[in-house]
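>>> Coordinates only, no sequence provided:
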């Protein structure tokens, strides 16, 4: 006797189970790809790893370089930022 398309096979339940398993499989593949792409983006992750005072210190250095603040104010503010660590 042949098992196949003549109605003696596994039935509709097997087709539904295969469809659900395929959705789970491809969903997992897409999830892994998205996580890998997010992890390997250059520049985005490095800012999150640095403490917040580095950004403030960078802005302070830029203000000093533009001449908006003098050296005394620059060193006082930088020391205050470094004490907050």
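Looks like it arrived, so ask away. Quick caveat, the model's predicted, so the values are computed rather than measured.
>>> drop to CA atoms for contacts and neighbour counts, all remaining ones
Will do.
>>> Would you mark the buried spots in the helix or strand harbouring residue 48?
Under the criterion of DSSP states H and E, residue 48 resides in helix 44-49. By 16 or more other C-alpha atoms under 10 Å, helix 44-49 has no buried positions at all.
>>> contact partners of it?
Residues outside helix 44-49 that contact it (C-alpha atoms under 8 Å, 6 or more residues apart in numbering): residue 39.
>>> Second structure for comparison follows:
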């Protein structure tokens, strides 16, 4: 008589080990996503980024920056 696991299925130690490893990878992946996703900064549009760069370089003043940013946000 051979030792069987889980109600008579001959899974053995190899199958049990693979199941445990798969479960660890699954839960580890879910936990990693739960940690990484909230830390990911909100994506700003490339137009807003260009506008911020122009303000930093001094190409535009703050009034023009605010006017154009409001226009971009309204889209």
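In hand now; what should we look at? If you're wondering where the values come from, they're calculated on a predicted model, not measured in any experiment.
>>> Just list the residues touching the closest residue to residue 74 of the first structure other than its chain neighbours, thanks.
Once flanking residues are discounted, residue 74 of the first structure sits nearest to residue 64: 6.5 Å by C-alpha to C-alpha, 6 or more residues apart in numbering. Contact analysis of residue 64 of the first structure by C-alpha under 8 Å, 6+ apart lists 70, 71, 74.
>>> for residue 64 of the first structure, helix, strand, or coil?
Classification of residue 64 of the first structure by DSSP: H, G, I helix; E, B strand; the rest coil places it in helix.
>>> Kindly report the same for the one 5 residues further on.
Using three-state DSSP, the three-state assignment for residue 69 of the first structure comes out as coil.
>>> okay, now it: neighbour count?
14 (other C-alpha atoms under 10 Å).
>>> Just the buried residues of the contacts of residue 64 of the first structure.
By neighbour count, with 16+ other C-alpha under 10 Å, these hold residue 74 as buried.
>>> now residue 55 of the second structure: how far from residue 39 of the second structure?
27 Å (C-alpha to C-alpha, to the nearest Å).
>>> Looking at the two, which has the bigger crowd around it?
Using other C-alpha under 10 Å, the more surrounded residue of residue 55 of the second structure and residue 39 is residue 55, with 15 against 9.
>>> and the closest residue to residue 10 of the second structure other than its chain neighbours, what does it touch?
Residue nearest to residue 10 of the second structure in three dimensions, not counting chain neighbours: residue 4, with 4.8 Å by C-alpha to C-alpha, 6+ apart. Going by C-alpha under 8 Å, 6+ apart, residue 4 of the second structure touches 10, 11, 12.
>>> With neighbour count and secondary structure as extra columns, can I get these in TSV?
Formatted as TSV, those follow (neighbours: other C-alpha atoms under 10 Å; DSSP: H, G, I helix; E, B strand; the rest coil):
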residue	neighbour count	secondary structure
10	12	coil
11	13	coil
12	13	helix
